[in-house]
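Engineer: Below are the sequence and a predicted model; questions follow.
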Amino acid sequence: MRVTIAAIARHAGVSRATVDRVLNQRGDVSADTERVVLLSARALGFGHRLEVVPTRLLRICVLMQAPANPYYRLLADGFTAANRHFAPARVASYASHIDVDEPASIARKLDRVAAEYDALVIVAPACPEVQDRVREIADRMPVVAIATGLDRDTPHRYVGPDNYRAGRLAGELMGRMMGPRTGVLVVGGLASFMGHLQRRAGFRDVLAESYAQVSVAGVIESGDQGNAAAAAIMRALRDDPAIGGIYNITQGNLEIVNRAIAIRVGARPIIVCHDLTPVTEQLLRQGRVDVVLDQDPVLEARRAVEIVLHHYGRSEGDAPAGEIPIRPVFREGL
């Protein structure tokens, strides 16, 4: 049965002229209206004939920390690559950098998103000021949280690893490698990041379940500051000879490793950390860390853009999956 413009218009609840403008790329249609038309066309079986090049540019606001952190540098590279790859779909991501210690500043940036963008991608703390604004934005556009989620009352799609399972994997690897050593330091990152808390919980749980001889000797609240974490680790290693492992949930790996090796010359702790970056790859090759749990930030960026495109009817098939597998990387796997 032939699908007509009139049938698509009835299904979408718009005029035939609007359908014509979308399908024939005449422009002057909002992103939401275009979305309804494209989804209706595909629902009616017109999708296999859709070769529409949208005329309206979809603008995605990406709120994340500045790329001084190697993880965020790779994430920024991922969005740059996604902009090139998805250019025919007329979509572009624009990064705006935030200070995670200043939720009021993040909230002010979020106030501008609804007026200037068509989608929000965010890597931010789940504090009340931020989540209140995100809930308001989610009524108007798709919201994607990367790497660390928001609470269940905040509508959003999550892209990233299952952080609880990532913490369990870190605990499993740590437990197997510790040998007779018994104490582990956990570098906790930011308590306002749900993903960091979930990693902590998973790590503790698997040690309690399967490696009772190994315990968490302390949690260092680093505030995502590598130098502060390294100084605290140096004191802990000096004061407690039973500490034989370090699990770094967040950034600052180079500073932490340098201090740990300086204190424990010839008998460094087992070190498990996250995110395969140029820094952690070098540390692996040098044998200064034991395993890196990688979540592929370039893929995370691409998946976030795919979710936005699917929301606006600019891609076919089912909605892309949000979970990104965690990959343990050892030196011999490089």
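Structural biologist: Thanks, I have it. Quick caveat: nothing in here was measured; it's all calculated off a predicted structure. Residues are numbered from 1 along each chain as shown.

Engineer: CA only for contacts and neighbour counts going forward, please
Structural biologist: Fine.

Engineer: so how far is residue 60 from residue 109?
Structural biologist: Plainly put, residue 109 is 14 Å away from residue 60 if you go by C-alpha to C-alpha, to the nearest Å.

Engineer: Between these two, tell me which one has more neighbours.
Structural biologist: The residue with the greater number of neighbours, taking residue 109 and residue 60 and applying other C-alpha atoms under 10 Å, is residue 60; the counts read 23 against 16.

Engineer: The more buried one should be in a strand, yeah?
Structural biologist: Yes. Looking at residue 60 with DSSP: H, G, I helix; E, B strand; the rest coil, it is inside a strand.

Engineer: Next up, a structure to set beside the first:
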Amino acid sequence: MGITMNEIADMCGVSRGTVDRVLNKRGGVKSDTAQRILAAAESLGYTRKTLAASMPVSASVQYRIGLLINATGHPYFTDIMAGMLTALENLLSQNITGIVKMSHGFDVEQQLRQLDEMLQQNVDAVALTPANDPRIADKLREFTSRNIPVVIVSALLDNFDYFSFIGCNHYLSGRIAAGLVKQILSPGSKIAIMTSTRKMAGVSRRVTGFTDVLQAAKQNYQILPPVECFDDDAIAYKTVSSLSQKNHDIDLFFFAAGGYSGAYQALEDTGLLGKCKIIAFDTSEPNVFHLTHGNVAALLNQHPTEQGRQAIQQIADYLLKRSVPSSKETYMPVEILVDESFTNTV
């Protein structure tokens, strides 16, 4: 079955109507958005005469980069993909294109199938957000055994020797979040943690960094066991509701990963929204909304779009120039955002 406009829309974080306007040349779409949609459509193999006419004509394609992004529809990973597609747009004239695969919720079996497809398609490099599973590491060793560079983006993978890693220093980011907590909470306060899944080694390290700092502090914080939401709003609503009903005296929630909309709704329904403090990661729409409406104390930004852009650029530098990154790890700075960060001033 061919790729659909809905799938292109999900990848680019736009509506199906916007995709339709771009692919059928109806206008009314910002240039950068239109180019991102065209690049996504080409990478996914969407075939239309109008699309072919819209893309720049280049010589025969020499290099193909396999892109595998998990958590389809998740704003954070959508931003990573947007950065990748923007970088690919700038490389079309240099005979580099992308083959895009999207998985859901770190589904290991799905990722394994998609990686097999990439091997069959003879990709020249891979950039992915992997599930942290030994089978994924074993599969990726098939790529490295063929001298195909593998760039890991954002999501850590244990026991694998990657070409490079681009993302957040997860342990440090947890420590930074805990440093904020020490500034705004009094001794003895009760803290709840919402995380995604143990399949994400990076988020586990973030939680470890967070708890290490607070357990070493002299304020005697009460830290509840983390609850998993699997980046799913429905699961986040259920788990946060249950936790809130059992602990009406929670002073702060630390949202270490996604499922934000469900979590905020749960806090509102249980009467804790606006009463407890919240520190969260990422500049997704619900996070920014609740920050600017006084329900969130601070957000921590990991710059996902730049992560995606740099991943593709590193691969391109290697394919075109055989240039290797000066360091195998490229860490994005953790940016602390407060309400005033989103205030327009003259």
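Structural biologist: Cool, got the structure. Remember, predicted model here, so these are calculated numbers, not experimental data.

Engineer: joint contacts of residue 109 and residue 60 of the first structure?
Structural biologist: Between them, residue 109 of the first structure and residue 60 share no contacting residue under C-alpha atoms under 8 Å, 6 or more residues apart in numbering.

Engineer: All the strands of the stretch 51-200 of the first structure, residue numbers only.
Structural biologist: Taking DSSP state E, counting those that start in this stretch, the strands of the stretch 51-200 of the first structure run over residues 58-64, 91-97, 119-122, 143-146, 157-159, 183-187.

Engineer: Looks like residue 169 of the first structure contacts residue 203 (just checking).
Structural biologist: Yes. Judged on C-alpha atoms under 8 Å, residue 169 of the first structure makes contact with residue 203 at a distance of 7.4 Å.

Engineer: Would you mind telling me which of the two has the busier surroundings?
Structural biologist: When residue 169 of the first structure is set against residue 203 and neighbours are counted by other C-alpha under 10 Å, the residue ahead is residue 203, at 28 against 20.

Engineer: what's the counterpart of that one in the second structure?
Structural biologist: Taking TM-score structural alignment as the criterion, the aligned counterpart of residue 203 of the first structure in the second structure is residue 210.

Engineer: in what helix or strand does that match lie?
Structural biologist: Counting by DSSP states H and E, the element that carries residue 210 of the second structure is helix 201-216.

Engineer: ok, how many other residues are close to the alignment partner in the first structure of residue 294 of the second structure?
Structural biologist: Under the alignment by TM-score structural alignment, residue 294 of the second structure pairs with residue 287 in the first structure. Residue crowding around residue 287 of the first structure was assessed by other C-alpha under 10 Å; the count is 12.

Engineer: same deal with the one 10 residues further on?
Structural biologist: Neighbour count for residue 297 of the first structure, taken as other C-alpha under 10 Å: 26.

Engineer: got it, and the one 4 residues further on?
Structural biologist: By the criterion of other C-alpha under 10 Å, residue 301 of the first structure has 26 neighbours.

Engineer: Tell me the spacing between it and residue 106 of the first structure.
Structural biologist: Between residue 301 of the first structure and residue 106 of the first structure the distance is 20 Å, computed by C-alpha to C-alpha.

Engineer: Please pull up the equivalent of residue 92 of the first structure in the second structure.
Structural biologist: For residue 92 of the first structure, the aligned position in the second structure is residue 97, judged by TM-score structural alignment.

Engineer: My error: substitute residue 191 of the first structure in the last question.
Structural biologist: Taking TM-score structural alignment, residue 191 of the first structure has residue 198 as its aligned residue in the second structure.

Engineer: Please give me every residue in contact with its match.
Structural biologist: Taking C-alpha under 8 Å, 6+ apart as the definition of contact, the neighbours of residue 198 of the second structure are residue 204.

Engineer: Please look at residue 175 of the second structure and residue 217 and confirm they touch.
Structural biologist: No. Using C-alpha under 8 Å as the test, residue 175 of the second structure is too far from residue 217 to be in contact (11.8 Å).

Engineer: hmm, back to that, what's the average distance for the helix holding residue 210 of the second structure when superposed on the first structure?
Structural biologist: By mean C-alpha distance after the TM-score superposition for the first structure, the fitted helix 201-216 of the second structure averages 0.8 Å away from its aligned residues in the first structure.

Engineer: Next, the angle from that helix to strand 164-168.
Structural biologist: Going by axes from the mean of the first three to the mean of the last three C-alpha atoms, to 10 degrees, helix 201-216 of the second structure is angled at 50 degrees with respect to strand 164-168.

Engineer: so how far is helix 201-216 of the second structure from its chain's centroid?
Structural biologist: The gap between where helix 201-216 of the second structure is centred and where its chain is centred comes out at 19 Å by C-alpha atoms, centre = their mean, to the nearest Å.

Engineer: can you pull the contacts of residue 257 of the first structure?
Structural biologist: Listed by C-alpha under 8 Å, 6+ apart, the contact set of residue 257 of the first structure reads 230, 288, 289.

Engineer: could those residues go into TSV alongside neighbour count?
Structural biologist: Below are those laid out as TSV (neighbours: other C-alpha atoms under 10 Å):
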residue	neighbour count
230	23
288	20
289	24
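
Engineer: Which of those fall within strands?
Structural biologist: Among those, the subset assigned to strands under DSSP state E is empty.
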